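A.B. asks: Let's see this in three dimensions:
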Amino acid sequence: MTTETHLPTETTTYVGRPRFEGANIRTWIGFKHFTYLMEEGVLQYLRDRDLGPTKLYRDFGLGVEFVDSSIQLPNTIDLDDEVKVQVTRDERKLGWAFSVRMTVDRGDGPITVLNGKTRVQLIHEVDTTPRSSVPETVAEAVSEITSLDTTGPQTLAQLKSEDPNAFLWSWRIPYFYCHYSLRLQHSGYVRAVEEVVDRFLFDRGLAIEEVLAERGWIPVVSRSRITLLEDALMGETLHTVMRVDEVIKDVMYPAKIDMYVERGGTLFHTATASVVHGYAVSRGTEAGTLATFDDETRTKLLGGR
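C.D. replies: Below is the predicted model:
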């Protein structure tokens, strides 16, 4: 008889619906709620194997941390869709890495709405008293979030002067974006990515409410990736930098987003993200299609370049 020392690789299927909160324009669901459903699917995978977050925390003193996520969104989710989330552990990678496929069925068979990958690390939580030692099945995912990035700006002054065309937003990390009484969690970063885009567009003269009213355009995301590099702690100030350097085929623009905290005068790079944005037409016969940027929109996105 052999003892299993690795998390199984069979697929778990989770079925859920997007939250009402996510339908900001018409009944289409925004990208962060795709990510929330992906997280729920992975948590269900763990619960099905008696490794839910509560058990991991109470029994072994471990916190579940989503440290990397990458998603492609080929189709939309509507508010009343029932979403099937299929999660499989990727055995080719160390730790707990997962492949995720999300589908909806509106009567003509399944439509893929998300293809994604995500990775979970288990973090030793300092304010717990574990009941048991960590089994081998769990130990493979135990690690700390440690940044290997020493190439970026080292001070806030350097960050502000490095790229004058970048947009900088500094904000205090609230407790309701955190978990385990300490850290900014993955979904908090997802919210920050959504908000910095909103603030960037306002700063560039493309306020979402104005573009929606005047043109019937709304921002849409086709790809997103978020990688955690270092702990960002409740109450710290997170310096969030967004850069747009190109427009692709006049229908989309990739943005690079980096986040830092300052401790003792030194910056620590806590996360990096990328997101590919475009605009969808929200009304009329072309509703749901991609809008084509005009010269004014393209110039504003690129900061006048």
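A.B. asks: When you work out contacts or count neighbours from here on, use the C-alpha atoms and nothing else.
C.D. replies: Noted.
A.B. asks: From the contact counts, what lies against the host helix or strand of Leu37?
C.D. replies: Secondary structure from DSSP states H and E places Leu37 in helix 31-48. Helix 31-48 sits against strand 12-16, helix 53-60, strand 83-89, strand 96-105, helix 186-203, with contacts defined as 3 or more CA pairs under 8 Å, 6 or more residues apart in numbering; DSSP states H and E.
A.B. asks: a markdown table for the ones you listed, including mean neighbour count and distance to Thr137?
C.D. replies: Formatted as a markdown table, the helices and strands packed on helix 31-48 follow (neighbours: other CA atoms under 10 Å; distance: least, CA to CA, whole Å):
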| stretch | mean neighbour count | distance to Thr137 |
| --- | --- | --- |
| strand 12-16 | 17 | 17 |
| helix 53-60 | 18 | 12 |
| strand 83-89 | 23 | 13 |
| strand 96-105 | 21 | 10 |
| helix 186-203 | 18 | 23 |
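A.B. asks: Name the residues of the helix holding Leu37 that are buried.
C.D. replies: Buried positions in helix 31-48, judged by neighbour count with 16 or more other CA atoms under 10 Å: 31-35, 37-46.
A.B. asks: Can you give the distance of that helix from its chain's centre?
C.D. replies: 12 Å (CA atoms, centre = their mean, to the nearest Å).
A.B. asks: this one next, for a side-by-side:
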Amino acid sequence: MRTKALLADTTSVTLRPRYEGSNICTWIGFKHVNYLVEEAVLIHFARSGASARLLYEEHGLGLDIVRLDTRVLHAFHLDDEAEAEVVPDTSDADSTLGFKVTLRVTRGGSSLKAVTATVRVALRTDTYLDAPGQPPGELARFATERLGTDAPAADVAVPELPADADERAVLTALTEGRNAHAWKWTIPYPYCHFTERLQMSGFLRLMEEAKDRFVAARGISIKTLLDDRKWIPVVPRSTLRITGEALMEEDLYTVYTVEEIFKDLTYTARMDCYVLRDGALALTATGRIVHGYALIENRRDWRLVPFDQRVLDAIGGKASAR
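C.D. replies: Below is the predicted model:
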């Protein structure tokens, strides 16, 4: 294991977005852009002799991405090749490993910076199976017994619940007085890893679903705006942070709250995820996503468009949107 390389060297690798991420025309959605970032970081670990498999099987350490902040500057298309660069980042003095990731794409013979991201990784000690041996000496300081113990204080107020609160009461407490949509969901195993816990890619899938559920509830579902005017949602930025652990088959309460509408061009929404334990809500993840809309001009091109009154009313929670 070349720990010095893991903590200091730069990794460059060529990646391609997956076919699954091409949902509308040939553009790649934000979730799969983040998957490219994740893959680049995993390759950096593997090339340093500390692959996710080795860390778990030999040392009982689960590699968990716990913070992700991604800006999309240029859209990816199906069959694009991304030139990814991973640079270790020691600017945060906590017990996670930090990286800066840049994805470049070729357009018209020029290499363009398409994505920039910052990533924090935790090495979670496995407690599901028999206790493992000691982690490698140089990585011992990054090992943690539980995700979220080193997370910065979340700017999220966790509501108190009445005694014996049922599902309706919990959802009401989470959305009351807010421009928000919430639902309860039982965590299935395909969203989990290391046998028991929801992983970062699972939370990204939830963030995508939260947008889908929100606009559908407001009368402007994805298909509605596609059919009416050929508008598609676009995402210039997303952030996500794991603040606690959510376990397989637990009930997860997800809340999507609109925080700001900027110049009729984008809006920022926050996603908060909670589990209910011993009658109290525990925050397990929080993040923000910036959305705009683009008009499909042809099978290859789109352009950003301002919100019209119907969309503004829907996002803002006005009755006229229905």
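A.B. asks: tm score of chain vs chain?
C.D. replies: Once superposed, the chains reach a TM-score of 0.93 (TM-score structural alignment, normalised by the length of structure 1), with 303 aligned residues with a CA RMSD of 2.2 Å.
A.B. asks: picking that back up, which residues touch the helix holding Leu37 of structure 1?
C.D. replies: Contact with helix 31-48 of structure 1 is made by 11-14, 16, 18-19, 22, 52-53, 71, 85-87, 98, 100, 102, 114, 187, 190-191, 194, 220-221, as judged by CA atoms under 8 Å, 6 or more residues apart in numbering.
A.B. asks: out of the buried residues of helix 31-48 of structure 1, who's nearest Val261 of structure 1?
C.D. replies: Nearest to Val261 of structure 1 among the buried residues of helix 31-48 of structure 1 is Lys32, at 23.0 Å by CA to CA.
A.B. asks: And the closest one, how far from Trp169 of structure 1?
C.D. replies: Lys32 of structure 1 is 19 Å from Trp169 of structure 1, where distance means CA to CA, to the nearest Å.
A.B. asks: now for Leu198 of structure 2: what does it line up with in structure 1?
C.D. replies: Correspondence of Leu198 of structure 2 to structure 1, assessed by TM-score structural alignment: Leu184.
A.B. asks: Burial check on the nearest residue to that match once chain neighbours are set aside, number of neighbours?
C.D. replies: Of all residues not flanking Leu184 of structure 1 in the chain, Cys178 sits nearest, at 4.2 Å (CA to CA, 6 or more residues apart in numbering). A count of neighbours around Cys178 of structure 1, defined by other CA atoms under 10 Å, yields 20.
A.B. asks: So for Ile145 of structure 1, which of the helices and strands packed on helix 31-48 of structure 1 sits nearest?
C.D. replies: helix 186-203 (12.3 Å).
A.B. asks: What is that closest one packed up against?
C.D. replies: Against helix 186-203 of structure 1 (3+ CA pairs under 8 Å, 6+ apart) you get helix 31-48, strand 62-72, helix 208-215, strand 217-228, strand 237-244.
A.B. asks: by how many degrees do it and strand 237-244 diverge?
C.D. replies: Counting by axes from the mean of the first three to the mean of the last three CA atoms, to 10 degrees, helix 186-203 of structure 1 lies at 60 degrees to strand 237-244.
A.B. asks: Outside of helix 186-203 of structure 1 itself, list whatever touches it.
C.D. replies: 32, 35-36, 65-67, 167, 169, 177-178, 207-208, 226, 228, 240, 242, 257, 273, 301.
A.B. asks: I'd like to know which of these are buried.
C.D. replies: Judged by 16+ other CA under 10 Å, buried ones among the contacts of helix 186-203 of structure 1: 32, 35, 65-67, 167, 169, 177-178, 208, 226, 228, 240, 242, 257, 273, 301.
A.B. asks: Any buried residues in stretch 68-77 of structure 1, and which?
C.D. replies: Quick answer for stretch 68-77 of structure 1 (16+ other CA under 10 Å): Asp68, Ser69, Ser70, Ile71, Gln72, Leu73, Thr76, Ile77.
A.B. asks: before we move on, what about stretch 104-113 of structure 1?
C.D. replies: Quick answer for stretch 104-113 of structure 1 (16+ other CA under 10 Å): Val104, Ile111, Thr112, Val113.
A.B. asks: what does stretch 283-302 of structure 1 give?
C.D. replies: Neighbour-count burial for stretch 283-302 of structure 1, counted by 16+ other CA under 10 Å, picks out Gly288, Leu290, Ala291, Thr292, Phe293, Thr297, Arg298, Leu301, Leu302.
A.B. asks: Skip the chain neighbours and tell me the closest residue to the counterpart of Ile145 of structure 1 in structure 2.
C.D. replies: Counting by TM-score structural alignment, Ile145 of structure 1 lines up with Leu147 in structure 2. Spatially, and ignoring its direct neighbours in sequence, Leu147 of structure 2 is nearest to Gly244 (5.5 Å; CA to CA, 6+ apart).
A.B. asks: how near is the spatially most central residue of structure 1 to Thr227 of structure 1?
C.D. replies: Taking CA atoms, centre = their mean as the criterion, Val190 is the residue nearest the geometric centre of structure 1, at 3.9 Å. Using CA to CA, we find Val190 of structure 1 at a distance of 10 Å from Thr227 of structure 1.
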